[in-house]
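In: Sharing a model prediction with you, sequence too.
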Amino acid sequence: MNARIAIVGGGVAGLYAAMQLQSRGIDDYMLLEAADHFGGRIETVSAGPNDARFDLGATWFWPGIQPQLDRLVRELGIARFAQHESGDTLIERAPGAPPVRMRGYANEPVSMRLAGGMSALVDTIRSRLSMQCLHLDQRVTHLSVAKHSIEIQSINAQGNMSTHSVAHVLLALPPRLASTSIVFDPPLPEALAQSWRDTPTWMAPHAKYLAVYPQAFWRERGLSGAARSASGPLAEIHDASPLEGAAAVFGFIGIPADGRARIGEPALLAACRAQLIRLFGDEARDPHFETIKDWTASRLSATAADRTATPHHWHAPQSEAVAGSWRGRLAGIGSEWSARYPGYVAGAIDAVDAAIESISLSRESRS
């Protein structure tokens, strides 16, 4: 397969890049996604009597500080709603201490969610793309600079290799994953490669627990569904209920990845459920559905270095080589490369817009 531009990765960044290319009349592109589905670190599960949808990956965005993403959501016609925050918050201050009920507060800026989960963004963008340009089950393993092109090698689940020839590559995956899973020939400049390896992959060290119920019984008691805990295993809990159809809470598991592996998922599920009973009462005992999504287990989003959590966001690494064979041929467009919102969904939109503008200007200068 040959094309002018290759997009490596089919999460929000890759799909949005494809949509932006098409909108500029650039239709000679290919998108190569290693998994058998699109979405990347966005994952939504259907559960409950009406198959309501719940996010196990990226969940929120903030229109007040992320106008690009907000504008895209509106242009695509995706319904949105504010995170439920009305009611009191529960706090477990120390292991063994009973939960304390405190007056809740509304976050500013307002956290917003998408009707149908964040996958609604993935699905809506994908529906606008040329399906013949999208290729699942194509894990890119090598990128090589040839005289007038970049040669791409990819492999599918059956071990079959494919070769592709393009003029430009957009890396729509985390910098650390790109630098450790793809062989670059010639090698990237060492300073650039090191900065990519040193950039944490947001969300990769974390695990989420989700419990779905027929009703939001905590709201009936004047609780917001939010909790903070020093007892665990859930360190931070939020109401995850959709606008209609079911109710849910989710929490971030506060145990590091290696500890989660030692405990095992069945015991961890039981411990999370016991914590919800401790906090919200006996009605939390029998969720209609529960699951744990451990992102460290995903080889397509996490590396060994990502097993240790980073407590804060970071400065984005440089997205392109400024000299050498890769100059002007390769650009990072994953969320971590965004200067304004690294690690957020909005960061993917921001990084793509910057890269596509550069490609468009380059194309104009050659015409």
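Out: Perfect, thanks for sending it. Residues are numbered from 1 along each chain as shown.

In: C-alpha only now, for contacts and for neighbours.
Out: Will do.

In: can you map out the strands along the stretch 1-150 of the chain?
Out: Secondary structure of the stretch 1-150 of the chain (DSSP state E, counting those that start in this stretch): strands at 5-8, 29-32, 44-47, 52-55, 80-82, 88-92, 100-102, 112-114, 134-135, 139-145, 150-155.

In: Identify each buried residue in the longest helix seen in the chain, please.
Out: Ordering each helix of the chain by length in residues (DSSP state H) puts helix 345-366 first. Within helix 345-366, the residues that count as buried by 16 or more other CA atoms under 10 Å are 345-353, 355-356, 359.

In: dropping in the other structure now:
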Amino acid sequence: MRTKIAIIGGGLSGVYAAYQLEQCGITDYILLEARDQLGGRIMDFTSLSQATTNSFDLGPTWFWPEFQPQLNAIIKTLNLETFAQYEQGNTLVERSHTQPPTAMPGYTHAPTSMRLKGGMGTLINALHAKLSNKHIVTGALVKTITHQHGNIEVNFSTSNTTDNKVNVEHVMLALPPRLAASQITFTPALPSDLVPQWQNTATWMAPHAKYIAVYDTPFWRKQTLSGSARSSVGPMAEIHDASNPLGQAALFGFIGIPADDRKRISNEDFITHCRAQLVRLFGAQAATPKADIIKDWAQDPLTATHLDTHAANTHAPAPYITAQNGPWYQNLVGIGSEWSVQFPGYVAGAVDAANIGVELYLKKVNA
């Protein structure tokens, strides 16, 4: 198969790049996504009711319209419904095993943390629905990218075949820099100054794990609690209300145990400990969620590498998006969120980096 552009990765940056290309009248591309579904780190969990209003984010949850106007504009263009993160009421603080949790006056974040009704996955679904190009292949793991005689050959495997090829003129890498550097073989090799930059760029969410517990009602609100909590006991270090308006209620928490230590705990035991913590904090009603799940991103090979064992406390600065010279210069461009200078690692960063990548491509072909 031959086409002009290969987009490697079907998370938000990849899907948005495809959308932007089509807005410019360009449909001559193929999008290859290693997972069985689009979305990348935008991934949701649907409770037993199977209603769209009961989808809960396993990956990113919030955005901030006040300082992420580009993302906010897209959400408005797609007519997606938004709502503010619930923060009314007290926050619980759990300092030790020997002391009960303490209720502290809560605070409202400024700017307001906003969510999408139905979860972040609605953004992926809405963009995908706008695409006319059907050359989107899921379950496609890219293994090698070879540049030779002005042609770029992308080799990928699927569940059915191991040696699929597509020939293109341009490649957009819509995956984290660290994954691109560690999981794809480039021929000729990437420049020696570029590889360490990409390898040393931490992948946001990669070291983390998230627990979600779903309930029929947000019973904690009747206790004048916001659903927010901070804990030095664990296993969750930070907890928030994850309820859907007019849908099921939920609490979610970020696991505070390092990735290496989490490997030694079974999923069943982990869930038991998380439920016990919610009972300590919010009472007996928390003991029997309608559904619950842990998503450990550190154990997801399509997100994390061995370099992601230790959590980064801040979003990493953006590396170079392309080689500064040689055959890969402006022919291979990073458009994943971590390549965004403005919002590296954020949902808004995926939009920003994809937009810059598309602009660079248009500049190249129109030169």
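Out: Okay, I see it. This one's a predicted model, so the numbers in the text were calculated from it and none came from an experiment.

In: Can you calculate the TM-score here?
Out: The TM-score (TM-score structural alignment, normalised by the length of the first structure) is 0.98; 365 aligned residues with a CA RMSD of 1.0 Å.

In: returning to what we had before: which secondary structure elements does the longest helix of the first structure sit against?
Out: Under the contact criterion of 3 or more CA pairs under 8 Å, 6 or more residues apart in numbering; DSSP states H and E, helix 345-366 of the first structure touches helix 12-23, helix 67-75, strand 330-332.

In: can you do 7 Å?
Out: Where contact means 3 or more CA pairs under 7 Å, 6 or more residues apart in numbering; DSSP states H and E, helix 345-366 of the first structure is packed against helix 12-23.

In: Between helix 67-75 and the helix it packs on, find me the angle.
Out: 70 degrees (axes from the mean of the first three to the mean of the last three CA atoms, to 10 degrees).

In: between helix 12-23 of the first structure and helix 345-366, how many degrees?
Out: 30 degrees.

In: Near the corresponding residue of the second structure for residue 149 of the first structure, how many other residues are there?
Out: In the second structure, the residue matched to residue 149 of the first structure (TM-score structural alignment) is residue 151. Neighbour count of residue 151 of the second structure, defined by other CA atoms under 10 Å: 12.

In: same thing with residue 159 of the first structure?
Out: Residue 159 of the first structure: 8 neighbours (other CA under 10 Å).

In: Give me the contacts around the longest helix of the first structure.
Out: 12-13, 17, 66, 69, 331, 333-338, 340-341 (CA atoms under 7 Å, 6 or more residues apart in numbering).

In: Throw together a ChimeraX command that grabs the buried residues out of the residues you listed.
Out: Selecting only the buried entries of the contacts of helix 345-366 of the first structure in ChimeraX, with 16+ other CA under 10 Å as the criterion:
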select :12,13,17,66,69,331,333,334,335,336,337,338,340,341
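
In: can you tell me which two in the contacts of helix 345-366 of the first structure are farthest apart?
Out: Pairwise distances among the contacts of helix 345-366 of the first structure were taken by CA to CA; the largest, 22.4 Å, belongs to 66 and 331.

In: ok, for the match of residue 149 of the first structure, nearest residue in space, not its chain neighbours?
Out: Among residues not flanking residue 151 of the second structure along the chain, residue 169 sits closest, at 6.0 Å (CA to CA, 6 or more residues apart in numbering).

In: how near is the counterpart of that neighbour in the first structure to residue 211 of the first structure?
Out: Matched across to the first structure, residue 169 of the second structure falls on residue 167, judged by TM-score structural alignment. In this view, residue 167 of the first structure and residue 211 of the first structure are 47 Å apart by CA to CA, to the nearest Å.

In: Show me where the stretch 51-200 of the second structure has its helices.
Out: 69-77, 121-130, 177-183, 194-199 (DSSP state H, counting those that start in this stretch).

In: Repeat that for the stretch 201-350 of the second structure.
Out: Remark: helices assigned in the stretch 201-350 of the second structure by DSSP H, counting those that start in this stretch are 259-262, 267-282, 347-365.

In: With distance to residue 155 of the second structure as extra columns, can I get these in a markdown table?
Out: A markdown table is the format used below for these (distance: least, CA to CA, whole Å):
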| stretch | distance to residue 155 of the second structure |
| --- | --- |
| helix 259-262 | 32 |
| helix 267-282 | 35 |
| helix 347-365 | 22 |
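
In: With residue 26 of the second structure as the reference, name the closest of these.
Out: Among the helices of the stretch 201-350 of the second structure, the nearest to residue 26 of the second structure by CA to CA is helix 347-365 (9.9 Å).

In: Residue 167 and residue 211 of the first structure: who's more crowded?
Out: A count of neighbours by other CA under 10 Å puts residue 211 above the other of residue 167 of the first structure and residue 211, at 26 against 19.

In: Which position in the second structure pairs with the more buried one?
Out: Aligning on TM-score structural alignment places residue 211 of the first structure opposite residue 213 in the second structure.

In: returning to what we had before: correct me if wrong: the match of residue 149 of the first structure contacts residue 168.
Out: Yes - the criterion here is CA atoms under 7 Å, and residue 151 of the second structure meets it with residue 168 at 6.4 Å.

In: mind checking which of the helices of the stretch 51-200 of the second structure is nearest residue 21 of the second structure?
Out: Evaluated over those, closeness to residue 21 of the second structure peaks at helix 121-130, with 11.6 Å, by CA to CA.

In: which residues of the first structure does that closest one align to?
Out: Under TM-score structural alignment, the match for helix 121-130 of the second structure is residues 119-128.

In: can you list contacts of that stretch?
Out: 12, 15-16, 39, 42-44.

In: what's the closest non-adjacent residue to the residue opposite residue 86 of the first structure in the second structure once aligned?
Out: With TM-score structural alignment as the matching criterion, the partner of residue 86 of the first structure in the second structure is residue 88. Among residues not flanking residue 88 of the second structure along the chain, residue 226 sits closest, at 5.1 Å (CA to CA, 6+ apart).

In: and the match of residue 149 of the first structure, what is it in contact with?
Out: When contacts are counted by CA under 7 Å, 6+ apart, residue 151 of the second structure is found next to 167-169.
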